[in-house]
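# Predicted structure and sequence below. I'll ask about it afterward.
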Amino acid sequence: MDSYATAAQVYVAGLVFARVGAMVMLMPGIGDDSVPPRIRLSFALLMALLLTPLVQNTVGGVPTSVGGLWGQVIHEILIGLMIGSVLKLFFTAMSTAGEVISMQTTLSFAQTTNPSMGQSSTAVATFLSMLGLTLIMATDLHHLFIGAIVKSYDLFPFSRAVPVNDAATLAVRTVADSFSLGVQLAAPVIVFSLVFNLAVGLVGRVMPAFQIFFVASPLSVILGLSLLALSLGGIAMVWTDRYRDLLLIFN
């Protein structure tokens, strides 16, 4: 083994792979369930091999005990999970917007498999999730993912303890911001639904014998989806800017 790599080099590479692997498993796009695990592991291994020479001078000596070794590995995994989880949680803003739009346009019953979430969701939520993933790749935001992996060794060096309290606060704030952004993205359809339902209710009171359900349901779907189509450009720009701001925190 010494003819290929020393014990210290193998130790550093293992620590780097632990952090990078945890981040890659949760990153949007690369970490989706639709991506085969071998591809994700291969990407994480390649990144670890590239980063090991850059950070090997910041790592201390190899621990002399098994407990110290596992402590360092768990430390790196926790940091990787923390960063990857924040990036994954904010990505759910598009799914939240899709779910809200589906409820407002009576399309909640149209369920389909969401490749990015690994579970069933409404067709509109799946479409917006795929739109968000496409925007990440089209606007080169995935380059900031790689930058976040590299920069994490400056923000959270090997010798620094895992900031558990800060990580919990950041996770809670990310979930709140993600839900808030999802509702904001769906705001045009929410306003339309409110006005439309008030108008339908008024018509129903004025004309009790009129079969309002058979008229209102198709109109709600057609007008709601038309409004969604008109607002897609604004949704894409707002979400991309907010996600870029989040990624810049780790770069």
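Noted; the coordinates are in hand. Residues are numbered from 1 along each chain as shown.
# use CA for all of it now, contacts and neighbours both
Fine.
# distance between the helix or strand containing residue 243 and the chain's centre?
Following DSSP states H and E, one finds residue 243 within helix 212-249. Remark: helix 212-249 is offset 18 Å from the chain centroid, using C-alpha atoms, centre = their mean, to the nearest Å.
# what do you get for stretch 32-39?
Chain-centre distance of stretch 32-39: 16 Å, with C-alpha atoms, centre = their mean.
# Run through the strands of the stretch 1-150 of the chain in chain order.
Under the criterion DSSP state E, counting those that start in this stretch, strands of the stretch 1-150 of the chain are mapped to 111-114, 119-122.
# Can I get the ones you listed in JSON lines including mean neighbour count?
Shown next, in JSON lines, are these (neighbours: other C-alpha atoms under 10 Å):
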{"stretch": "strand 111-114", "mean neighbour count": "16"}
{"stretch": "strand 119-122", "mean neighbour count": "17"}
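# Okay, one more to line up with it:
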Amino acid sequence: MRIELLPLETLQAFLVCAARVAALFSALPVFGSAQVPMRIRVALAVTIAMVVFPVLPRLLPATPLAPVGLGLLLAREALVGFMIGYIARLVFIAVEFGGAIIGYQMGFAAANVFDPTSQNQISLISQFQNVFAILIFLAFDIHHLFLRLIADSYRLLPAGEMNLGGEAALFLSRLTGEMFVLAVRFSAPVLVVLLLSGLALGLMARIFQQLNVFMLSFPVNIGVSFISIGLTLQLLAVMLNREFAALPERFHTLLNLL
């Protein structure tokens, strides 16, 4: 029985497709998490690449490449996939940073937990808001967007045509800077309540001078913060949905600049 092997150009084209898909999924907030076993991540990336590959024959290299040329092409395609995933991850970074701001202001500076996603110690409120953002990400089917984006990315930027110029770098830098503004927006409602709470405690300290406001401020700030977080979860969901809805436009802008 004779076994027919895949042509070399077909195998190389599949590797090029898999490089972009694997890098994209490794940078995604949910699928690229360290909580997901490596075997599952690899199997998922290969499966998606096998599904997308048959519809991309004209957008992939059709001739065999030298080992050096193939390695460079794989690296460039992986960079494209990583940048796409990085744009989506910025939203989750902003959520975690906003949670850290809230945690420090409410008195949870030392209350850190281990985050298996980043393998670091993060604020307790950051962990809570990050899990909430993941639930919104899945509830609004944002992960389906990336399945459509894989095919669209080859239509907007065929394999091997990436040209990382100044405009693309400035665009990514601007999005990274906006992440800090977005973090403040996520934490602003709770910060305003904490500011008003601090003003009220300051007035109490002036009126009741024998009152130990310093010891009273800890439970008051923690209680007020938890109530504010619970009341503003719907607002946070609306803000997250708006940011997730803006992702396709950002992806297309990046691919057009590359």
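Everything's here; your move. All figures in this text were calculated on a predicted structure; none of them were measured in a lab.
# After superposing, what score do the chains get?
Scored against TM-score structural alignment, normalised by the length of the first structure, the superposed chains reach a TM-score of 0.92; 251 aligned residues with a C-alpha RMSD of 1.9 Å.
# before we move on, the earlier item: got the strands of the stretch 1-150 of the first structure as TSV, with distance to residue 71 of the first structure columns?
Listed next are these as TSV, based on distance: least, C-alpha to C-alpha, whole Å:
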stretch	distance to residue 71 of the first structure
strand 111-114	36
strand 119-122	34
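# Compare the ones you listed and report which one is nearest to residue 165 of the first structure.
Across the strands of the stretch 1-150 of the first structure, the minimum distance to residue 165 of the first structure, taken as C-alpha to C-alpha, is reached by strand 119-122, at 30.1 Å.
# The second structure: matching residues for the closest one?
Here strand 119-122 of the first structure aligns to the second structure at residues 120-123, judged by TM-score structural alignment.
# Can you list the neighbours in contact with the matching stretch?
99-100, 103, 108-109, 111-115 (C-alpha atoms under 8 Å, 6 or more residues apart in numbering).
# Residue 64 of the second structure: which of these is nearest?
Using C-alpha to C-alpha, the contacts of stretch 120-123 of the second structure come closest to residue 64 of the second structure at residue 115, 43.5 Å.
# ok, now how distant is that closest one from residue 138 of the second structure?
From residue 115 of the second structure across to residue 138 of the second structure, the span is 19 Å (C-alpha to C-alpha, to the nearest Å).
# Check which residues of stretch 185-197 of the first structure are buried.
The neighbour-count check on stretch 185-197 of the first structure (16 or more other C-alpha atoms under 10 Å) flags 185-186, 188-190, 192-193, 196 as buried.
# and of those residues, the nearest to residue 206 of the first structure?
Checking those against residue 206 of the first structure by C-alpha to C-alpha gives residue 196 as the nearest, at 15.4 Å.
# what's the closest non-adjacent residue to that closest one?
Among residues not flanking residue 196 of the first structure along the chain, residue 220 sits closest, at 7.6 Å (C-alpha to C-alpha, 6 or more residues apart in numbering).
# Residue 20 of the first structure too?
Per C-alpha to C-alpha, 6+ apart, closest to residue 20 of the first structure is residue 44, 5.8 Å.
# Report the contact partners of the one you found.
With contact taken as C-alpha under 8 Å, 6+ apart, residue 44 of the first structure is in contact with 17, 20-21, 24.
# if I look at the residue mapped onto residue 132 of the first structure from the second structure, how far off is residue 122 of the second structure?
Matched by TM-score structural alignment, residue 132 of the first structure corresponds to residue 133 in the second structure. Here residue 133 of the second structure is placed at a distance of 15 Å from residue 122 of the second structure (C-alpha to C-alpha).
# cool, residue 183 of the second structure as well?
Using C-alpha to C-alpha, residue 183 of the second structure is found at 15 Å from residue 122 of the second structure.
# again with residue 41 of the second structure
Residue 41 of the second structure sits at a distance of 24 Å from residue 122 of the second structure (criterion: C-alpha to C-alpha).
# now residue 89 of the second structure
Applying C-alpha to C-alpha to residue 89 of the second structure and residue 122 of the second structure gives a distance of 16 Å.
# Likewise for residue 207 of the second structure?
Counting by C-alpha to C-alpha, the gap from residue 207 of the second structure to residue 122 of the second structure is 38 Å.
# Which of the buried residues of stretch 185-197 of the first structure sits closest to residue 235 of the first structure?
Nearest to residue 235 of the first structure among those: residue 185, at 5.8 Å, using C-alpha to C-alpha.
# Report the contact partners of that closest one.
Residue 185 of the first structure touches 97, 235, counting by C-alpha under 8 Å, 6+ apart.
# 10 Å - rerun?
Residues in contact with residue 185 of the first structure (C-alpha atoms under 10 Å, 6 or more residues apart in numbering) are 93-94, 96-98, 100-101, 179, 228, 231-232, 234-236, 238-239.
# out of those, who's nearest residue 7 of the first structure?
Comparing those against residue 7 of the first structure with C-alpha to C-alpha places residue 93 closest, at 44.1 Å.
# which one in the second structure is aligned with that closest one?
Aligned by TM-score structural alignment, residue 93 of the first structure pairs with residue 94 of the second structure.
# try residue 59 of the first structure
Per TM-score structural alignment, residue 59 of the first structure is aligned with residue 60.
# Residue 243 of the second structure against residue 88, yeah?
Yes: between residue 243 of the second structure and residue 88 there is a contact at 9.3 Å, judged by C-alpha atoms under 10 Å.
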